[in-house]
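Q: no sequence on hand, only this structure:
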């Protein structure tokens, strides 16, 4: 039997796609104590907060969301466009930390 709680937890596990590991994300993590994640385009701030708290077992202070437009690229005469995506900057409460290298 699939309950509403099971559906909700399954949805939360699908919200976070990947952490953003870039120079800018590393700089923001050091300066503002925020972690950047690539998230689903239909994810909301409360869903992102709940998903981070569920997956990483930390307390989230706030979530900022940015919609990133896909770049226009061309190969010869053909013009194409990459998919749009959403980035979330998650601020953790003081004393909280996410360790991505915990499995090593």
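A: Great, that's in hand. Source: prediction; values computed, not measured.

Q: CA only for contacts and neighbour counts going forward, please
A: Will do.

Q: does residue 80 touch residue 73 like I think?
A: Yes. If you go by CA atoms under 8 Å, residue 80 and residue 73 touch, sitting 5.3 Å apart.

Q: try it against this one:
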């Protein structure tokens, strides 16, 4: 795969209570990814950027929430989320230790 495409796959990490518990308990990390990303592209991007071995990748499409401002109704954009399980012995350090 082309390197410039792999750099655009991962939009950013998702930091939530559930994602933190998964990272601690099951060695899984959650990323917001491009809406047209495939499992193989997510695997390759994580392995290249973080220098780790990926065991499995699960992706899901998240529907945008309906929002209302006064009398105007709208909707946020749909997005895609990826759950990345790492091989034992590998870890991703997202927050720098100071």
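A: On my side now, so go ahead. Quick caveat, the model's predicted, so the values are computed rather than measured.

Q: in the first structure, what residues pair with stretch 24-44 of the second structure?
A: Aligned using TM-score structural alignment, stretch 24-44 of the second structure spans residues 30-50 in the first structure.

Q: what are the buried residues along the matching stretch?
A: By neighbour count with 16 or more other CA atoms under 10 Å, stretch 30-50 of the first structure contains the buried residues 33-40, 43, 47-50.

Q: check the offset of that stretch from the chain's centre.
A: How far stretch 30-50 of the first structure lies from its chain's middle: 4 Å, per CA atoms, centre = their mean, to the nearest Å.

Q: so what touches that stretch?
A: If you take CA atoms under 8 Å, 6 or more residues apart in numbering as the criterion, stretch 30-50 of the first structure is touched by 12, 14-21, 25, 28-29, 60, 62-65, 67, 84-92.

Q: just the buried ones from those?
A: Buried among those (16+ other CA under 10 Å): 12, 15-16, 19-20, 25, 29, 60, 63, 65, 86-92.

Q: show me these that map onto strands.
A: 16, 19, 60, 63, 65, 86, 87, 88, 89, 90, 91, 92 (DSSP state E).

Q: ok, so of these, who is nearest residue 104 of the first structure?
A: Checking those against residue 104 of the first structure by CA to CA gives residue 19 as the nearest, at 16.9 Å.
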